[in-house]
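> Got a predicted model here, sequence first, then my questions.
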Amino acid sequence: MENTKREHPPFFKSVRNYFREYCTYSSIHGFRYFGEKRTYFERGWWFIVFAVTLAGCAIAIREVYKKWITSPVIVSFATRETPIYSIPFPAVTICPEAKTKQDLYNHTHILRKFMNDTALDEREQKLYNYMSLICNPPEFIFPISDNSASGEDTFDEDFFKELHNISYINPFLSCSYMGNNRDCSHSFKPIITDEGICFTFNMLDRSEIYKDNTVQFRDYLTMDDLTYENWSMSNGYSPNSGVYPYPRRALLAGAKNSLNVHLLTQKSDIDHTCKHSLQGFRVLLHTPMRIPRPSVQYFWVPINQVVLGAIQPVMINSSESVGMYNPKRRECYFPKEKELKFFKIYTSLNCKLECLTNFTLHQCGCVNFYMPRDNSTSICGNGKSRCMKKAEQLLQMGDLRKKIELSENKSTNGNNTKNKEFYRDLLDCDCMPLCNDLSYDVEISQNDWDWLDALRSLSPNGTLSFKEDDYHLSSLTLFFKSSQFITSQRHELYGPTDFLANFGGLLGLFTGFSILSLMEAIYFLTVRLCCNSRLYGYWAGPDT
């Protein structure tokens, strides 16, 4: 019998038949109507319905994807409360408004000499130049021109020695913590801030905060060999930290378990022209590794008043899955992700202080006395006061400036554009918050304190052992408001599995598409073609 070669349908007809076969077996909703031998109107109607449905599905998937790209992280409240003993008691920085010992430096006396056109001697001129960085007399009361004193562009290390000699006023009469009396000089250590010499409680040692290249002065901010090996911002206290670790923690809430300090102000040291006419103490609560700036954020403890502060911690934790995202997308840093030049530990506020330091150095060629620096950097003198103030204002407006420039229509020449880009990079501190962060809110209540009558009533003969006109006394009590608090948690809005579930759910809702539907399409394009050739000698299979 003579073998005859089998004739196959034309190619396009085979493709049509094969497509109809796929439509018959496909699990995608509506596809089988495309393969039926029905009128063009019916098939056209189903094509329109399918196209509209597919378009709606694509729009919904696009919105989900956009949300995943722009906001991959969500912040919510934790399901369990956190006990206060798992976090440190806040570092407390106290700054007296009486800045100098009046018998060594009287700012009012110097200003009166200016107003009377009386010349200053050499030491008075030097101390005035030094204190001009701390004292800011109201210009509407004492309008002093720039030529009233010869300003210096830079100061040497003698600035800190003189500042210590004339400003070191220990204001503490008594201290107690958790109901136990403490040595104030052991608990509160001197620290140099933008308000001059202040005193801080429960901060880390400077060797734990600053890198070795940072210049230090005397024994300021040294915590008597107390280290924080048993605590970190990310992991909290270690299991073997014990009941009384460092930084100190409050085991219980309430005023009986507080930090209480009595603060003395010697009346003879009050100077109403150095800072403001208000007298008392600036107080700032912060985390133990953060360098405080009491001129920016503080609350007030007036003289002859009792101030109670109920502390409420504000804490946010981040899940490990958040670390998979780029810091720009999650809008936070983990401690090891950003390196600072002067600080060992990254915090948003330490980063901003370092950024201000770098920008001030660029603008003025020196840095302010409270800023971190190395041996090659000079301290700005009072002749650079305006430059330092302008640099800080420019930096504070940096983020707003960038946003405004992005929204403006840029039609500047090349030089201006290059200059803008340079300043944009310089002003971009990139000081995002920590992914695991802690701060402290405080609710303040205060009342007048007639402490003189109280002391008289406690004395045997109703008299005082000192002149009642010599001192003012203030009291500060700080305690946790409750034994537990609610933390916030930063976690993924959509993980890979969640995004896949949303993606697949929308496809299934609109079209009935699934992984098996995808495998069907792959099967018809690959495996079935090969098997048809082997079984029937033709890729399209038997003629049907």
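Nice, thanks for sending it over.

> rest of the way, CA atoms for contacts and neighbours
Noted.

> what's the helix or strand hosting residue 160 packed up against?
In this structure, residue 160 is located in helix 158-167 according to DSSP states H and E. Here helix 158-167 touches helix 122-131, strand 196-201, going by 3 or more CA pairs under 8 Å, 6 or more residues apart in numbering; DSSP states H and E.

> count of residues packed around residue 135?
Per other CA atoms under 10 Å, the neighbour tally for residue 135 reads 17.

> so it sits in a helix?
No: with DSSP: H, G, I helix; E, B strand; the rest coil as the criterion, residue 135 is located in coil rather than a helix.

> That one: what's its closest spatial neighbour, skipping adjacent residues?
Residue nearest to residue 135 in three dimensions, not counting chain neighbours: residue 274, with 4.4 Å by CA to CA, 6 or more residues apart in numbering.

> since we're on the one you found, how many residues are nearby?
Neighbours of residue 274 (other CA under 10 Å): 22.

> try it against this one:
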Amino acid sequence: MSIDKFFSYPVVTVVIINHVPEVYFPAITICNQNMIKADNAENHKIFLELMEASSTGEGTIHWDLYDNVTKGYVWNLTEWAFQDGHKIEDMLLECKWKLHQHCSPKDFRPIMTDFGVCFTYNWDEHNPLPVGHPGSSYGLVLRLNIEQDQYTWSEFGGAGMKVYAHAQGETPLVKMHGFSVGPGMETDITLRYIKRKNLKSPYKPYCDEKQLKYSHIYNAELCRFECEVDAIIEHCGCKDYRHPGNDVISLQTWVINWVAVRRGFNPTREKETKQSARDVALIGYLRVIGV
């Protein structure tokens, strides 16, 4: 009996409270819910019409109307989104760190996320900003202009910003976990830092030192995201332009597969995910004001 119990590797939970003088503030990623600015929309009228048609849910896109311009047309959608989307220089009206330190657009890095083009503050994993106290006086305050007069097409039909707090080095899953801030609204967010270290085999759930292809940081959601991207590429031969990678495809192929994913294809069922021994979730304070 005692031998069987030993080889079942029972675990005793020990909780130790360790007070530290400061922790690192998370990276903050912000995204405009609009994809392309109206001033640039004429350059991509066909794409916007296709997006509108594929979002109606009626199931029919009359490709004959677009064949003369879309067949074989290779379009780097990622490059286009960065070029003709919203710029942080236009959206950022005010930025304060710990209330008395001013920040600027230079402190934000443009990044492509699962939601589209976004901008990340405090992104450098080798030099993250420290914070020693909770509360609004020791966090990040942003006042943003969403440029609603420049709106053309949004996948979810809303107006405002998507915001997501995450660890430095982590690929931000804004579409999956980000929260929305509407125009004219002030939102205060309190954050807590949580770090988990899972036991390796023979302890359940038999974790390993899994490395992710698209993120320096591991967590279960990122693992599932990676499996989803790989499954889409395997089944469709292409990927969403917002997913990691350098694939460039025809406009028609991209829209066809984008509609397929929206209408029920569940790629995560096709891949088995495995828990890693390192799992970082998210201390800090953030205020976002939409204009």
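Nice, I can see it. Quantities reported herein were computed from a predicted structural model and do not represent experimental measurements.

> TM value for the aligned chains?
The pair, once superposed, lands on a TM-score of 0.80 when counted by TM-score structural alignment, normalised by the length of structure 2; 283 aligned residues with a CA RMSD of 3.5 Å.

> and residue 173 of structure 1, what does it touch?
184, 261-264 (CA atoms under 8 Å, 6 or more residues apart in numbering).

> what do we get in structure 2 for it?
For residue 173 of structure 1, the aligned position in structure 2 is residue 93, judged by TM-score structural alignment.

> Ok, residue 20 of structure 1 next?
Counting by TM-score structural alignment, residue 20 of structure 1 has no partner.

> Tell me which helix or strand residue 20 of structure 1 sits in.
Secondary-structure assignment from DSSP H and E places residue 20 of structure 1 in helix 11-25.

> what does residue 474 of structure 1 give?
strand 471-480.

> for the stretch 1-150 of structure 2, what spans make up the helices?
2-6, 38-41, 45-54, 67-70, 77-84, 88-91 (DSSP state H, counting those that start in this stretch).

> Quick check: buried residues in the fourth one?
What that stands for is helix 67-70 of structure 2. Neighbour counts over helix 67-70 of structure 2 (16 or more other CA atoms under 10 Å) mark residue 70 as buried.

> which helix of structure 2 spans the most residues?
helix 220-236 (DSSP state H).

> Could you report the separation of the spatially closest residue to residue 65 of structure 1 that is not a sequence neighbour from residue 67 of structure 1?
With sequence-adjacent residues excluded and distances taken as CA to CA, 6+ apart, residue 65 of structure 1 is closest to residue 499, at 7.9 Å. Residue 499 of structure 1 sits 10 Å away from residue 67 of structure 1, going by CA to CA, to the nearest Å.

> name the helices or strands packed onto the helix holding residue 20 of structure 1?
Counting by 3+ CA pairs under 8 Å, 6+ apart, helix 11-25 of structure 1 packs on helix 32-35.

> Which part of structure 2 matches the helix it packs on?
Using TM-score structural alignment, helix 32-35 of structure 1 pairs with nothing in structure 2.

> How about residues contacting that helix?
So helix 32-35 of structure 1 is contacted by 19-26, 43, 46-47 (CA under 8 Å, 6+ apart).

> And those residues, which is closest to residue 73 of structure 1?
Using CA to CA, residue 26 is the member of the contacts of helix 32-35 of structure 1 that sits closest to residue 73 of structure 1, with 38.0 Å.

> Tell me how far residue 267 of structure 2 lies from residue 233 of structure 2.
10 Å.

> Between those two, point out the one with more neighbours.
A count of neighbours by other CA under 10 Å puts residue 267 above the other of residue 267 of structure 2 and residue 233, at 19 against 15.

> That one and residue 159 of structure 2, how far apart?
The gap separating residue 267 of structure 2 from residue 159 of structure 2 is 29 Å, by CA to CA.
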